[in-house]
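Engineer: The following block contains a protein sequence and its predicted model.
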Amino acid sequence: MSNPTSMICPGCGTLINTDEKRCPHCGAYNPNLWGLGPALNRLFGGRIDVLTLIPTACIALYAISLLLDLGAALSMGGGLFGMLSPGNIPLLVLGMTHGEAPWWTVLTATYLHGSLLHILFNVLWIRQLGPDVGHFFGPARYFIIYTVAGAIGFILSNLISGYPTVGASGAIFGLFAAIIVYGRNHKTQMMSLMTRQMWQWAIMLFVLGFLMSGVNNWAHLGGFIGGWITAQILVSSSEYREGRITILIALLCLLLTVLGFVLSILEYFPLLLS
């Protein structure tokens, strides 16, 4: 297959040749990003739905964690809330985080889940909030917010409690925060109503976390803080097309997460054989 000869400039959105050293329209240097430009445009530019990639990855990794230890997965020791729970060793192999865990687990644990209800609720929230954050900020900024919020949530959790933990809820609280930040900076009637609703949902879920066992409230708090800070940094540029720097940061988040899964499997896979 021949390489494409044209691409969309990530700086101004104009169609240009891939061999341009500078965009002739906006002057952006190296718009092709060393040959990565077309692929990044497909990933974060709408042809590939990055909003779907996150819940799909969560579901796929949950299925893998069950298959790695079917005995634990089919055990009903945890009752309804523990239905189809992966064993601890498969979760450790795939990147569960805890107080003494390697650095990469704060990225990988966001895509892992501890039971059927756990992943069901989290995927539903991601599908509910993700499209709005992607629409307001753009897909690359959405991925950055999701990644940073999830990581900061687990960092806070590991520093304070240190208990083994998985789940996307910290990142989800970061999405709540991102929509609130956007609404505070775009004061229309619709955004005011949406901001109020996000506050209500976030507070309700945070309070419920104290009424249920096994809920990582520190990750929720850290994720909300991480999402708020990241959204505050990104909201001023949310009205503009996602540029090269934003896309490269999103790519870095993706590569670090994938690297984390590889490192975790290499580190802990022998545990499955013992």
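Structural biologist: Structure received.
Engineer: drop to CA atoms for contacts and neighbour counts, all remaining ones
Structural biologist: OK.
Engineer: Go ahead and confirm residue 6 touches residue 41.
Structural biologist: No. Counting by Cα atoms under 8 Å, residue 6 stays clear of residue 41, with 11.8 Å between them.
Engineer: Comparing these two, which residue is more hemmed in?
Structural biologist: Between residue 6 and residue 41, counted using other Cα atoms under 10 Å, residue 41 has the larger neighbour count: 20 against 14.
Engineer: Does anything pack onto whichever strand or helix holds that one? Which helices or strands?
Structural biologist: According to DSSP states H and E, residue 41 maps onto helix 37-44. Applying 3 or more Cα pairs under 8 Å, 6 or more residues apart in numbering; DSSP states H and E, one finds that helix 37-44 contacts strand 6-8, helix 244-268.
Engineer: So for residue 93, which of the ones you listed sits nearest?
Structural biologist: With Cα to Cα as the criterion, residue 93 lies closest to helix 244-268 of the helices and strands packed on helix 37-44, at 4.9 Å.
Engineer: For the stretch 101-250 of the chain, just list every one of the strands.
Structural biologist: Under the criterion DSSP state E, counting those that start in this stretch, the stretch 101-250 of the chain contains no strands.
Engineer: could you pull out the helices for it?
Structural biologist: For the stretch 101-250 of the chain, applying DSSP state H, counting those that start in this stretch gives helices covering 105-108, 116-137, 139-160, 169-185, 189-211, 217-234, 244-268.
Engineer: out of those helices, which comes closest to residue 50?
Structural biologist: helix 139-160 (6.5 Å).
Engineer: Tell me the buried residues in that closest one?
Structural biologist: Neighbour-count burial for helix 139-160 flags 139-158 (criterion: 16 or more other Cα atoms under 10 Å).
Engineer: As CSV, the helices and strands packed on helix 37-44 with distance to residue 232 would be great.
Structural biologist: As requested, the helices and strands packed on helix 37-44 are arranged in CSV below (distance: least, Cα to Cα, whole Å):
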stretch, distance to residue 232
strand 6-8, 27
helix 244-268, 14
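Engineer: Put this next to the previous one:
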Amino acid sequence: MESKIDDAEGGRYLADHASDFYLIGVLASINIAVLLFEIATPVKNSEFALFSIPSVYGAKVNNLILTGEWWRLVTPMFLHSGIFHISLSSWVLFTFGLEVSQEYGSFTCLLIYLLGGISGNLISFLHTSSPTVGGTGPVFALIGAWLIYQVQNKDFIARESSERMFRKGIIFTALSFVVSSFGPIDDWAHFAAAFTGVAYGYVTCPSLQVKDASSETCQEDGMTLIRQYAGPCKSLVYFSIFMLLLSSLLFIIEPPLDLI
């Protein structure tokens, strides 16, 4: 009897979070597909010292961005420097991405991912003249958003679970510094993405409230917790504001030029 109840609860959990699994699965699949394309399309004698077609046409290269290839502020978020780099990125995407998608909603989670990637690429563009890829930038934004959710709702979150996730975030951050020492990865992009995730997470952070009536969330100790999500319109408006603020940096800071 207990097995049937557990199976039913598991089925409801999967149904309730199907969009979360779908979103994270699609993002991970895109990253893996791009890496496989990178491996399958080596380019010899590239003047940018980037050895794949996706890297040559999608990496952050300052001179080319200034000549009009603006998409290079977006595409690096899907590029990785190797197997270890994408392994770290995928691990955090599934670890923190699912949490953030469940906490903020899948649409807001997607916006956090995109905003983190773009902000990381932009700060890298303004900070370094070296060609870089930014596949781990978006997941730093997810960690930032997860962190602000924990702070905002600390009274309703199990401390043990939160501490366990926090340790994973520290391990990933340390490993990312190691990886950046051996590949075209800018740590400033990681800091920028994490800060953006915290800032955007703060303005869109759902709140947990205690209610008497049962609702969409779980019950613990006789209490019903209601998660008040930010609406899609609100999330999109804040996303647009953040994009405008980030874009304004292009008129304030002059990016360094590539020495090629």
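Structural biologist: That came through, no problem. All figures in this text were calculated on a predicted structure; none of them were measured in a lab.
Engineer: Next, the TM-score between them, please.
Structural biologist: After superposition, the two chains reach a TM-score (TM-score structural alignment, normalised by the length of the second structure) of 0.63; 196 aligned residues with a Cα RMSD of 3.4 Å.
Engineer: Go through the helices of the stretch 101-250 of the first structure and name the closest to residue 15 of the first structure.
Structural biologist: That would be helix 244-268 among the helices of the stretch 101-250 of the first structure, by Cα to Cα, at 15.0 Å.
Engineer: which residues touch the helix or strand just after that closest one?
Structural biologist: The first helix or strand that comes after helix 244-268 of the first structure along the chain, using DSSP H and E, is helix 270-273. The contact list for helix 270-273 of the first structure, computed with Cα atoms under 8 Å, 6 or more residues apart in numbering, reads 68, 89-90, 93.
Engineer: residues contacting residue 70 of the first structure?
Structural biologist: residue 86.
Engineer: And it, how far from residue 115 of the first structure?
Structural biologist: 13 Å (Cα to Cα, to the nearest Å).
Engineer: Determine the residues that are contacts of both of those two.
Structural biologist: With Cα under 8 Å, 6+ apart as the test, residue 70 of the first structure and residue 115 both reach residue 86.
Engineer: Give me the aligned partner of residue 213 of the first structure over in the second structure.
Structural biologist: Applying TM-score structural alignment, one finds that residue 213 of the first structure aligns to residue 182 in the second structure.
Engineer: Apologies, that question was intended for residue 228 of the first structure.
Structural biologist: Under TM-score structural alignment, residue 228 of the first structure pairs with residue 198 in the second structure.
Engineer: re earlier: neighbours around the match of residue 213 of the first structure, how many?
Structural biologist: With other Cα under 10 Å as criterion, residue 182 of the second structure counts 9.
Engineer: cool, and residue 191 of the second structure?
Structural biologist: 19.
Engineer: contacting residues around the match of residue 228 of the first structure?
Structural biologist: 141, 144-148.
Engineer: quick one: which of these is nearest residue 102 of the second structure?
Structural biologist: residue 146 (10.4 Å).
Engineer: which non-adjacent residue is nearest that closest one?
Structural biologist: Residue nearest to residue 146 of the second structure in three dimensions, not counting chain neighbours: residue 100, with 5.8 Å by Cα to Cα, 6 or more residues apart in numbering.
Engineer: Looks like that neighbour contacts residue 141 (just checking).
Structural biologist: No. Using Cα under 8 Å, residue 100 of the second structure is not in contact with residue 141, being 10.2 Å away.
Engineer: So which of those two has more stuff around it?
Structural biologist: Neighbours per residue, other Cα under 10 Å: of residue 100 of the second structure and residue 141, the larger number sits with residue 141, 34 against 26.
Engineer: aligned partner of that one in the first structure?
Structural biologist: Checking TM-score structural alignment: residue 141 of the second structure goes with residue 174.
Engineer: With adjacent residues omitted, what lies nearest to that match?
Structural biologist: residue 227 (3.7 Å).
Engineer: In the second structure, which residues correspond to the helix or strand that the helix holding residue 41 of the first structure is followed by?
Structural biologist: Moving toward the C-terminus from helix 37-44 of the first structure, the next helix or strand (DSSP H and E) is helix 50-67. Using TM-score structural alignment, the residues of the second structure aligned to helix 50-67 of the first structure are 23-40.
Engineer: how far does that stretch sit from the chain's center?
Structural biologist: 15 Å (Cα atoms, centre = their mean, to the nearest Å).
Engineer: With the first structure overlaid, report how far it is off on average.
Structural biologist: Following the fit onto the first structure, the mean deviation recorded for stretch 23-40 of the second structure is 1.2 Å by mean Cα distance after the TM-score superposition for the first structure.
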